[in-house]
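> I would like the atomic coordinates for the input below:
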Amino acid sequence: MRVAIVSHSTTPRGGFVHALSLAEELHRQGADVHLLALGQKLFRPVTVPHTLLPGPTKAGTTLTERVFASIDLLEQGLSGLAGDFDVLHTQDCIAARAAVRVRAAGAPVTVVRTVHHVDDFTTPALVDCQRQAVLEPDHVLVVSEQWRDIVRTEYGRDSDVVHNGVDPHRFPDLPAGELAAMRARIGADGRFLFLGVGGVEPRKGTLHAFRALARLRKSGVDAMLALVGGHSFQDYADYREAALAELPELGLALGRDVILLGTVPDAELGGWYRAADALCFPSVKEGWGLAVLEAMAAGLPVVASDLPVFREYLQDGVSALLPAAADEEALTAAMRALVEDADLRDKLRSGADAVLPRYTWAETARRHREIYAALG
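This is a model prediction of the structure:
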């Protein structure tokens, strides 16, 4: 079975990290796999055979225009390569629509779609595009039980659950001096450093994190928040500007209490996982939350949200703290507990160590191979 893992982007967000990690593990297990994506470069060296196709320009275009331009470009690239594969395994709605077009044009391929989550599009064209990207593929996978229920209820499609994995060796430990230097660079000497992953976005609950941090600061807790990531196909500029504009009103200073690190190289991301004191991940919607597993693998205690998807693999007070989503008072209390209770932090690390062996890329790839074989 010749498989192409197809993505609309090489941006190092959860969906593409999943695609790349899955492709590499399939390759390690001897599968005939190739990674195809729109983009100029990969964010780290890879071992799997891959082809990068040029993506659309962002300048002067709307989100709708970029989405449909990306579908067109990916369709063109796949049309010339489709004869090399039996399965086009797409990782997003853009890739799924492009692959379905290639199949409709006569290519003898099976289109598989992994639904990581569904975006909150607002224009009718994008809402319909996303819906068709779930309905049209031959087979649908999801990464959690919650999203199997959502796909069945909202789209009327059955799907198979294949969980994400984590590579515990992706982010090796760094010398203490190097970690101390990273902290000193952002003024974290002697302060409790929360790490956020994903940038300033509504889905990540960033504004709730800002408000909870402000509550901590006003009560005398010397904590700060550093955010990595933020590069996204979607445009969250309005939310980002409004959230950052609220910082002075909250008594927080950008560059002192809130640090925007942006999209960083993979090695540096690993450094921040190691240098921080806890992960603050108060998402209001997630497909899985791969950053949570990555943080746990790096020994970082986690405060997330009491979302159904997190409850599938985390236990509140045992492997993470899970305050109610969008409840800033509860989030503040959880963050305070992590700052003040070293024993709790150790307990959460131990609980995380018990969770991680259940979620490996080796097992994820093995399950995918079973599904590919059944399609044939």
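> can we go C-alpha only for contacts and neighbour counts from here?
Noted.
> does residue 260 sit in a helix or strand, and which one?
In this assignment (DSSP states H and E), residue 260 forms part of strand 258-262.
> show me what that strand is packed against.
For strand 258-262, the contact count by 3 or more Cα pairs under 8 Å, 6 or more residues apart in numbering; DSSP states H and E identifies strand 223-228 as packing neighbours.
> need the residues that contact the strand it packs on.
With Cα atoms under 8 Å, 6 or more residues apart in numbering as the contact definition, strand 223-228 has outside contacts at 188, 191-200, 213, 216-217, 256-264, 269, 339.
> another one to check against the first:
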Amino acid sequence: MKISLLTYSTKPRGGVVHTLALAEALAALGQEVEVWSLRRGGDAGFFRPVDPAVRVRLVPFEDRADEEVGPRIVRSIAELAAALRADGLTADVVHAQDCLSANAALTVRADVLRTVHHIDQFSTPELVACHEKALREPKRHVCVSEAVAAELSAGWGIRAEVIPNGVTADRFAAAADPDDPVAGQRRAGWRRKLGRYVLAVGGIEPRKGTADLIEAMAALRAVAPDVGLVLAGGDTLFDYRGYRDQVLARAAELGVDPVLLGPVEHDELPALMAAASVFAFPSTKEGFGLAAMEALAAGVPVVLRDLPVLREVFGSCAHFAASPSALADALSAALASPDPARARAGVALAQRHTWSAAAQAHLRLYRGWRDTA
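Sure thing, here's the model as predicted:
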């Protein structure tokens, strides 16, 4: 079976991480897989090497100074669609992983499958139209959790297949291995540089709940003054500079001085994760929580926003908080009283979520869909 997976970026965002891992796992099952994306900002390729068994198709996309979000979305769709149209997009299965790539694929052929990782709310007219079309027009839908599938059903009357994310658990578990001297040196290097720290991954943006995390860290300082905040991750396609400025101004007002790492090299992320004292994930909207599952794989305590989807995925393996003050309390509890049993359960949970199982479930869906088409 020839499978085209489509994503919108080469950066290490959750949907892009998912796309590459799924592509490689499908190729390992003997399928012919290609991944399409826009290559922004002069990127030479994806944020990490991709298995040569997967064909990478990158469409150059010129950055334009002062281009607003709406026009950039329209141009992104148009340029990706033009490349897909020129190629012919003749795969047996065309599977888009986000609204932008779904819109582009739908201009070329109607039988597009879409993964809905989470359901956003936008105000920019072009984004609203992109989001709505990418939900309503694909022929089949996949969600990575039951909670998002229920939201899609309730809001749009669309039934989706639920296939949970995989996680490269061994990569993060290896970074936490107490018997591996190289892994130990890498963890020690981060701790020398950063001290004790709460880690959040995903950049500074409204959906990631960064403002609430700043408030929580200010409260946490009363009981754990030696624990800092580290924020890792780069910018998205969208412009959150205003939000970022507000968050950093509030941090300065509260005396919170976060370390802003920006994008972290793929090979360095597991050690950064494993060296953290706590992993914070106060997102207001998620579909699964892949970064938090990676933290569990590294044996790190995880504090999550109390969302139905995160309760579904993480169960008793994480701490939950619904407000900045509760987040501070949960961070304090995780720092003060490490729970080895919970840590072991978290590692086991992460290890059960394999990309091989996710790929096999996708392949069953693809075959069933094509057999009845």
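> returning to what we had before: between the strand holding residue 260 of structure 1 and strand 223-228, how many degrees?
20 degrees (axes from the mean of the first three to the mean of the last three Cα atoms, to 10 degrees).
> residue 301 of structure 2 against residue 318, yeah?
Yes: with contact taken as Cα atoms under 8 Å, residue 301 of structure 2 and residue 318 are classed as touching, separated by 6.9 Å.
> more crowded one of those two?
Counted by other Cα atoms under 10 Å, residue 301 of structure 2 and residue 318 do not tie: residue 301 has more neighbours, with 27 against 23.
> what's the spacing between the more buried one and residue 323 of structure 2?
Taking Cα to Cα, to the nearest Å as the criterion, residue 301 of structure 2 is separated from residue 323 of structure 2 by 18 Å.
> mind listing what the equivalent of residue 199 of structure 1 over in structure 2 touches?
Following TM-score structural alignment, the counterpart assigned to residue 199 of structure 1 within structure 2 is residue 203. Going by Cα under 8 Å, 6+ apart, residue 203 of structure 2 touches 231-235, 262.
> run the last query once more with 7 Å
Under the criterion of Cα atoms under 7 Å, 6 or more residues apart in numbering, the contact list for residue 203 of structure 2 reads 231-235.
> go through those residues and flag the ones preserved in structure 1.
When these are mapped onto structure 1 through the alignment and contacts are counted by both residues aligned by TM-score structural alignment, their matches' Cα atoms under 7 Å, the preserved ones are 231-234.
> could those be laid out in CSV, adding neighbour count and distance to residue 54 of structure 2?
Putting these into CSV (neighbours: other Cα atoms under 10 Å; distance: Cα to Cα, whole Å) gives the following:
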residue, neighbour count, distance to residue 54 of structure 2
231, 21, 32
232, 19, 28
233, 19, 25
234, 17, 25
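> what's the mean distance for stretch 363-371 of structure 1 versus structure 2?
Taken against structure 2, stretch 363-371 of structure 1 registers an average deviation of 0.4 Å after superposition, with mean Cα distance after the TM-score superposition for structure 1.
> so that stretch corresponds to what in structure 2?
Under TM-score structural alignment, the counterpart of stretch 363-371 of structure 1 in structure 2 spans residues 357-365.
> next, the buried residues of the matching stretch.
For stretch 357-365 of structure 2, the neighbour count (16 or more other Cα atoms under 10 Å) marks 357-360, 362-363, 365 as buried.
> what of stretch 365-373 of structure 2?
Of all the residues in stretch 365-373 of structure 2, those buried under the rule 16+ other Cα under 10 Å are 365-366.
> give me the contact list for it.
Residues from elsewhere that reach stretch 365-373 of structure 2 (Cα under 7 Å, 6+ apart): residue 93.
> repeat for stretch 298-310 of structure 1
With contacts defined as Cα under 7 Å, 6+ apart, stretch 298-310 of structure 1 is touched by 144, 146, 171, 273-274, 277-283, 287-288, 320-325, 334, 345, 348-349.
> apply 6 Å and report the result again.
146, 278-282, 320-325, 345, 348-349 (Cα atoms under 6 Å, 6 or more residues apart in numbering).
> considering these, which is situated nearest to residue 67 of structure 1?
Comparing the contacts of stretch 298-310 of structure 1 against residue 67 of structure 1 with Cα to Cα picks out residue 146 as the nearest, at 26.3 Å.
> what about residue 72 of structure 2, how many residues close to it?
Neighbouring residues of residue 72 of structure 2 were enumerated by other Cα under 10 Å; the total is 16.
> what about the counterpart of it in structure 1, distance to residue 36 of structure 1?
Residue-level alignment of residue 72 of structure 2 against structure 1, with TM-score structural alignment as criterion, gives residue 66. Between residue 66 of structure 1 and residue 36 of structure 1 the computed distance is 18 Å (Cα to Cα).
> about what we covered before: quick one: which of the contacts of stretch 298-310 of structure 1 sit in strands?
Filtering the contacts of stretch 298-310 of structure 1 for membership in strands, criterion DSSP state E, returns 278-280.
> who wins for neighbours among the residues you listed?
When neighbours are taken as other Cα under 10 Å, the top entry among those is residue 280 (28 neighbours).
> might one say that that residue is in contact with residue 196?
Yes: here residue 280 of structure 1 reaches residue 196: they are 5.3 Å apart, a contact under Cα atoms under 6 Å.
> closest to residue 5 of structure 1 among the ones in strands among the contacts of stretch 298-310 of structure 1?
The nearest member of these to residue 5 of structure 1, counting by Cα to Cα, is residue 279 at 29.9 Å.
> and residue 226 of structure 2, what pairs with it in structure 1?
Counting by TM-score structural alignment, residue 226 of structure 2 lines up with residue 222 in structure 1.
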